[in-house]
Structure formats: structure tokens, C-alpha cells
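Trainee: build me a structure from this.
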Amino acid sequence: MNTSGRPDQMNTLLEVLNKCKDRSMDIAFEYTPQGLTAGKDGKKVYQPSDLRILKTYRFEGMSNPDDSSILYIIEANDGTKGYVIDSYGAYSNHDDQAGYDNFIRQIEVEDRDEQLLFSL
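Mentor: Alright, predicted model coming up:
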């Protein structure tokens, strides 16, 4: 449920992930020291120059710091669309946080408007 008071604004991680699934943008990218891999097989490895960040969402847990995370909606140059999620700071889910941060910083950021990103 959207409690932001704005009907066009999603405010939970689950809401955004469900919207991504509805729009076939639900492939989970995973960070490795070699690059981002896409999907369960992880055979294709993408470099920052292969990717664009379409939208960034930040979620802050009201009572639990473990709920604080960043969701990047990503599109690869081959048309693959999906997301990568990271928890904030000490709660990061990456073994090589510095490498992950550096990798993400190198990706071009488009930051599309939500209405454009999720429009038909």
C-alpha cells in the first residue's frame, strides 16, 4: 500500500520489485569481481560500459537498519533489464564493498522518470 499520499509514488522495495516483474525487468544482476552477471545461470558478465542505470530507489527501514537498501534498475546494451540491490554501509551484502561501489559509480546513470520507466 502506498502511504506517501501520492498515487504515482511507490514507497516499498516489494512494490517496486513487483512493478519490475510486471514490466519484465525482473532479472537479478549479481556483482562479482569480474562484473555484473544476469539471471540464474550467470554466464553473461557485464562491464560498466555495457550498462545503464535507469532509476535508483533508496529505501530506509523505519525501525531496522537491515531494511535500508538501494535498488538500481539496470538495462544492458543487449536489452537485458533487471535490478541489483545493495544494503547500506556495514549491512552491505557484497564481500568486496569497495569494488562494488567503484563498479556502480562507473555505470552511466539515465535516471528515468517513473512514469516513463513503467509506462506501456
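Trainee: only C-alpha atoms from now on, for both contacts and neighbour counts.
Mentor: Noted.
Trainee: would you map the helices across the protein?
Mentor: Using DSSP state H, the helices of the chain run over residues 13-22, 97-105, 114-117.
Trainee: okay if I get those helices as CSV plus mean neighbour count and distance to Gly42?
Mentor: Compiled in CSV, these are given as follows (neighbours: other C-alpha atoms under 10 Å; distance: least, C-alpha to C-alpha, whole Å):
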stretch, mean neighbour count, distance to Gly42
helix 13-22, 15, 19
helix 97-105, 14, 17
helix 114-117, 11, 25
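Trainee: following up with a second sequence; could you model it the same way so I can compare the two?
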Amino acid sequence: MDNYDTVTGALNGLKAKGYTLDFNIRFDKIICKENNYCLNPHEFEIIEVHRFEGDTNPSDEDIVYAVQSKDGKIKGVITSAYGMYADSISNEMIQKLSIHH
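Mentor: Here you go, the predicted structure:
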């Protein structure tokens, strides 16, 4: 797994590895708006995790996940703030994402 200095660097590096879709967390699933892909926690795996902590600005704290469907056909990224900026998500999604911290 590569190490990246910035969120942008991680996104560019993962895109070069084929993680081209942008997913968003929607409470109990991840969704790609571009093509309406929707994956529940049991339908995808987290392949890489890159955590970034801002030196002085809490809004710079972010996590980048490289995810793919269980069959390997759908690959993309999730960017998610953590701490007080984190979105509301289901317990199942929290468990899925927490395994990789």
C-alpha cells in the first residue's frame, strides 16, 4: 500500500490503480451518483485506508477508503470526515469502516 501526503494525492493514486468511482456514504450503504451503483456493507470490501489529520484546522481531517464490490467489478473511493464532522451512519456501516482504522 502506498503512503500519500494529501487527500488529493491519495485520490489520484487510487484512481491510477482503477478506483475511479466516487462513492458517498448514505446512512446504511454507499452510493455512486454517476451510475446509481448502491452497495450495502456486506456487498463491498475495503482494500486500502488512508487517514489524514490536519495540523491546525479540524476541517482538514479526512479518511480515504479504496473500496470494491465483492466480485471485484466495481471499484471506487469514499472520502469521509471523522470526529465532529462525520456524517450520521448506521451501526453496520460504522462496524464495516471501523475494522480498518
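Trainee: thinking again about what came up before, quick one: which of the helices of the first structure is nearest Asp66 of the first structure?
Mentor: helix 13-22 (12.8 Å; C-alpha to C-alpha).
Trainee: for the residue nearest the centre of the first structure, which non-adjacent residue is spatially closest?
Mentor: For the first structure, the residue sitting closest to the mean C-alpha position, by C-alpha atoms, centre = their mean, is Tyr72 at 2.2 Å. With C-alpha to C-alpha, 6 or more residues apart in numbering as the criterion, Tyr72 of the first structure has its nearest non-adjacent residue at 4.7 Å, and that residue is Thr56.
Trainee: aligned partner of Val84 of the first structure in the second structure?
Mentor: For Val84 of the first structure, the aligned position in the second structure is Ile78, judged by TM-score structural alignment.
Trainee: ok, its match - contacts?
Mentor: By C-alpha atoms under 8 Å, 6 or more residues apart in numbering, Ile78 of the second structure lies in contact with 22-25, 64-67.
Trainee: and with 7 Å instead?
Mentor: The contact partners of Ile78 of the second structure, by C-alpha atoms under 7 Å, 6 or more residues apart in numbering, come to 22-24, 64-66.
Trainee: can you select the buried ones from the residues you listed in PyMOL?
Mentor: Command for PyMOL, covering only those of the contacts of Ile78 of the second structure found buried under the criterion 16 or more other C-alpha atoms under 10 Å:
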select buried, resi 22+23+24+64+65+66
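Trainee: just put the contacts of Ile78 of the second structure in TSV and tack on distance to Met93 of the second structure.
Mentor: Shown next, in TSV, are these (distance: C-alpha to C-alpha, whole Å):
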residue	distance to Met93 of the second structure
Asp22	17
Phe23	14
Asn24	12
Val64	15
Tyr65	13
Ala66	15
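Trainee: now for the contacts of Ile78 of the second structure, which pair is the farthest apart?
Mentor: Of all the pairs that the contacts of Ile78 of the second structure form, the one spanning the most space (C-alpha to C-alpha) is Asn24 and Ala66, at 12.1 Å.
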